[in-house]
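Engineer: How does the following fold in three dimensions:
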Amino acid sequence: MATGEVLVNRRDLPVVDLTSTDSAPRSSREQSKGADDDHAPSSHADSDDGIDSVSLYEELLDEVEPFELSGGPDVCTVEEAKAYRKRLHEVGAGAFVFETVTTGKVSARKLCTAFGIKPPAFLEGAEDSSFYQLLGIAIARELSKRRRLPEYSTIEDAARLLQKSKNIMVITGAGISTSLGIPDFRSKNTGFYSKLREMGFEDPEQVFDIHNFDEDPTIFYKLAGDILPDLYNWTPTHEFIHLLQQKGKLLTNYTQNIDNLESHAGIDPEKLVQCHGSWATATCRKCGHQIPGEDIFQNIREQKVAECKECIRNLAVPRPGMKRKRSSNGGSRKKRQSDDDDDSDGQYDIPEPGVMKPDITFFGEGLPKRFFTRLKDHDKDIVDLVIVIGTSMKVAPVSEVPQILQPNVPQIYISRDPIRHIDFDVNLLGDCDVVVAELCRLAGWDLKHKMIPEGLRAEVNPVETDGEEQHTWKVFLPQSDPSDKTLVVKPGQIKLEEPITEKTNSEEPKTEASV
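Structural biologist: From the prediction side, this is the model:
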């Protein structure tokens, strides 16, 4: 069945199709009367409008912010919203829409609020049918969500899960590296993309487009200095992942980061999937020669394009004459009569070395094959705990991982800000380093790191959530302000005293205490 589509055999009730872009529903009699018209070919413009509206609503749902369910003609109460969501899962989309919108029990506008959607300003005063498509997408998203496991809800539950689990999957994002001063990409005011917009780039992602790089690599080389990784340090959160490995509990760390700090922290390459590649290596775009990534760092700092030294060596070898330039299909390019005799016509090749590109995954390149094989063939059926740290989980296919795992696998979310499109069992909001340190303290584990002060103990406060059992908590240092939603560790509370030497994987597992 298509998203939100409902076909109801009730003659005089309107048929509500939540996938339609029509402005109003029609009765079943009207549909029968106009059946011949339905076979008329639709214009491309109509098709494009439908696609555009779906994209608009998808973006709207991605950016949805929490709002108060105050009740009223157009807004559900907390109790109503909870009841509607429960009913949807009980009867499915078709029966749910018939019971609510089709029968006139509740408007589509009001029903949208049950799924956390505040009616957008551009639909203010619009007919109720204008909300059908938005409601259909919201219903589809609700049905695709994993269901929370009610037996887990507190930070103590999370600590106990750490102790008893044997195959822990860790999914990480930029939030685990920001305490080292490495910027993330997508934060509204502090991310790297925000900086690019301030510099005049309308679409910051173009800087990381593979076709743009091949056409003009100077743009990337001028800007990439701000995201070069730290080669000598890693964060307490990286240390936490390494501790899981020491205890024999780490199944796989799927990292969306490109800084390669996991390797410096001692994560076994066999247990590490760098979903978006990394700075660890760089490859020539012409000959495929690969070198350590740090070999091009100085070029990036100096904003100079790094040329392939292997190509340069090969070009230095004398050759018996110049070759005719080849066309794109490999054949010789024949000189046309319209060509003049000047060498500037490009008739002959001018040998040039290839450009070195760091092996981070650009837009237009596929994810490493290992991401899919490791997840499908190894991890999917044996993982017994998922911990998502420092990522908004908006970039597919990594964002889809929590939804495809077995429904009985507990999932914990750790980040500064909450997300709404995935239902985790326990949400721990705060600085990632502080949260993992507190989790280890509760689990009786000794997490040692230069950035963790001796005797660190965090405070934990509940976060109110409309119509849901308490499972979201703010974790913060006593000296910081718990009302500050960013929960950033203040300067001086956690300080890096000296560089940390690179780890090996030979350390013995430690015994664990009980909560």
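Engineer: all contacts plus neighbour counts: C-alpha atoms, from now on.
Structural biologist: Will do.
Engineer: Residue 380: neighbour count?
Structural biologist: 15 (other Cα atoms under 10 Å).
Engineer: oh, I was asking about residue 157
Structural biologist: That count, for residue 157 with other Cα under 10 Å as the rule, works out to 19.
Engineer: which element is it on?
Structural biologist: Using DSSP states H and E, residue 157 sits within helix 155-164.
Engineer: That helix packs against which elements?
Structural biologist: Contacts defined by 3 or more Cα pairs under 8 Å, 6 or more residues apart in numbering; DSSP states H and E place helix 155-164 against strand 426-429, helix 432-443.
Engineer: With respect to residue 476, which of those lies nearest?
Structural biologist: helix 432-443 (6.8 Å; Cα to Cα).
Engineer: One more, so I can put them side by side:
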Amino acid sequence: MISNKCGTTSQDEHPDPPDVLQAKIKTLARLVKQSHSAVVFTGAGISTSAGIPDFRGPQGLWTLQSQGVKSPLPLLHVSPTPTLSHMAIARLIKLGKLSCVVSQNIDGLHGRSGIPSARLAEVHGSVGVDVCTGCEKRYQNTGIDAARLIELLSCALDPPGPSNLETERSCTACGGRLRSSVVAFGDALPAAELAKASRFTAQADLGIVLGSSLRVAPFTTLPRSLARARRPLVIVNMQRTPLDVVAALRIGGSTDEVMEGVMRELGEEVPEWGA
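Structural biologist: Alright, predicted model coming up:
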């Protein structure tokens, strides 16, 4: 059984100076342009600009929890929508510049950005997908509101909060009860999503990590395998990660700023969500 485990908390941020950041963005854009099968690995940092907290940042869920905050979850008043980074990735997928997105995030924003499920591996589950407890048939769920997202985010706490993963819906194939596909802390990861992620990673000629601390196993083994195969690995994160030492390029900047710069260098516009 492969389970969702985390490492230690880290909240120090190390931003690159503006001139260094811009030079690194140019390098990343060149790598994307030259790639034929790049895979993007995303973590909570890609969704913070949508109002969803990360885990190890200064106001991250695990950071606050380690400081004794009993209820570290924020109050979201509206359902979050895809960020600039989500939309830039969706555009690059459509253009054939990226082959797959492998995400730790449960917020469902990659799916809402328009990425087809065949090109998306959500290894920790998603609020946008329910699964039958009997036959394991998967169903898209578009009825997620802010309150439900907050409830399901508590599954990532250690120990998990009092979330109810079960729904009132039934499977049309076998009649079984549907539950959210979100993986609670310490639970097994969905085998099919992990297999999809592994398959695309094995074929990748470039790996780009956006907003992940790379401290959660087995997710972190995927980008590590690229570095071991001597294929370039780029890490975009304001915080240090355990894989910085094997990365071909480390960028200390926000994912939105970096992806906006990459798209500008590629001569591509970032589509607006819902347009």
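Engineer: picking up where we left off before, which one of the helices and strands packed on helix 155-164 of structure 1 is the most hemmed in?
Structural biologist: strand 426-429 (a mean of 28; mean count of other Cα atoms under 10 Å).
Engineer: ok, average deviation of that strand from structure 2?
Structural biologist: Mean deviation of strand 426-429 of structure 1 from its aligned counterpart in structure 2 after superposition (mean Cα distance after the TM-score superposition for structure 1): 1.4 Å.
Engineer: in structure 2, what residues pair with that strand?
Structural biologist: Mapping strand 426-429 of structure 1 onto structure 2 (TM-score structural alignment) gives residues 249-252.
Engineer: swap in stretch 136-146 of structure 1?
Structural biologist: Going by TM-score structural alignment, stretch 136-146 of structure 1 lines up with nothing in structure 2.
Engineer: Residue 447 of structure 1 belongs to a helix?
Structural biologist: No. Residue 447 of structure 1: not assigned to a helix; according to DSSP: H, G, I helix; E, B strand; the rest coil it is coil.
Engineer: Give me the aligned partner of it over in structure 2.
Structural biologist: Residue 447 of structure 1 maps onto residue 270 in structure 2, by TM-score structural alignment.
Engineer: Can you show me the helices along the stretch 101-250 of structure 2?
Structural biologist: For the stretch 101-250 of structure 2, the helices defined by DSSP state H, counting those that start in this stretch occupy 109-112, 146-153, 191-203, 221-228.
Engineer: and of these, who's closest to residue 135 of structure 2?
Structural biologist: Residue 135 of structure 2 lies closest, by Cα to Cα, to one member of those: helix 191-203, at 13.7 Å.
Engineer: That closest one: which residues count as buried?
Structural biologist: With burial defined by 16 or more other Cα atoms under 10 Å, the residues of helix 191-203 of structure 2 counted as buried are 193, 194, 196, 197, 198, 200, 201.
Engineer: Residue 286 of structure 1: neighbouring residues, count only.
Structural biologist: 13.
Engineer: Give me the spatial nearest neighbour of it, chain neighbours excluded.
Structural biologist: If the residues on either side of it in the chain are set aside, residue 286 of structure 1 comes closest to residue 354, at 4.7 Å by Cα to Cα, 6 or more residues apart in numbering.
Engineer: what number of residues lie near the one you found?
Structural biologist: Neighbours around residue 354 of structure 1, by other Cα under 10 Å: 21.
Engineer: for it, what are its contacts?
Structural biologist: Residues in contact with residue 354 of structure 1 (Cα atoms under 8 Å, 6 or more residues apart in numbering) are 284, 285, 286, 287, 307, 308, 311.
Engineer: With residue 131 of structure 2 instead?
Structural biologist: Contact analysis of residue 131 of structure 2 by Cα under 8 Å, 6+ apart lists 137, 138, 139, 178, 179, 180, 181.
Engineer: From the opening residue of stretch 32-47 of structure 2 to its closing one, how far?
Structural biologist: End-to-end distance of stretch 32-47 of structure 2 (Cα to Cα, to the nearest Å): 22 Å.
Engineer: residues in structure 1 aligned with it?
Structural biologist: On the basis of TM-score structural alignment, stretch 32-47 of structure 2 is assigned to residues 162-177 in structure 1.
Engineer: ok so, going back, against structure 2, what's the mean shift for the helix or strand that comes right after the helix holding residue 157 of structure 1, could you check?
Structural biologist: Scanning forward in sequence from helix 155-164 of structure 1 by DSSP H and E, the next helix or strand is strand 168-172. In the superposition against structure 2, strand 168-172 of structure 1 averages 0.4 Å from its aligned positions (mean Cα distance after the TM-score superposition for structure 1).
Engineer: got the buried residues for strand 168-172 of structure 1?
Structural biologist: 168, 169, 170, 171, 172.
Engineer: again with stretch 91-104 of structure 2
Structural biologist: Quick answer for stretch 91-104 of structure 2 (16+ other Cα under 10 Å): 91, 92, 93, 97, 98, 99, 100, 101, 102, 103, 104.
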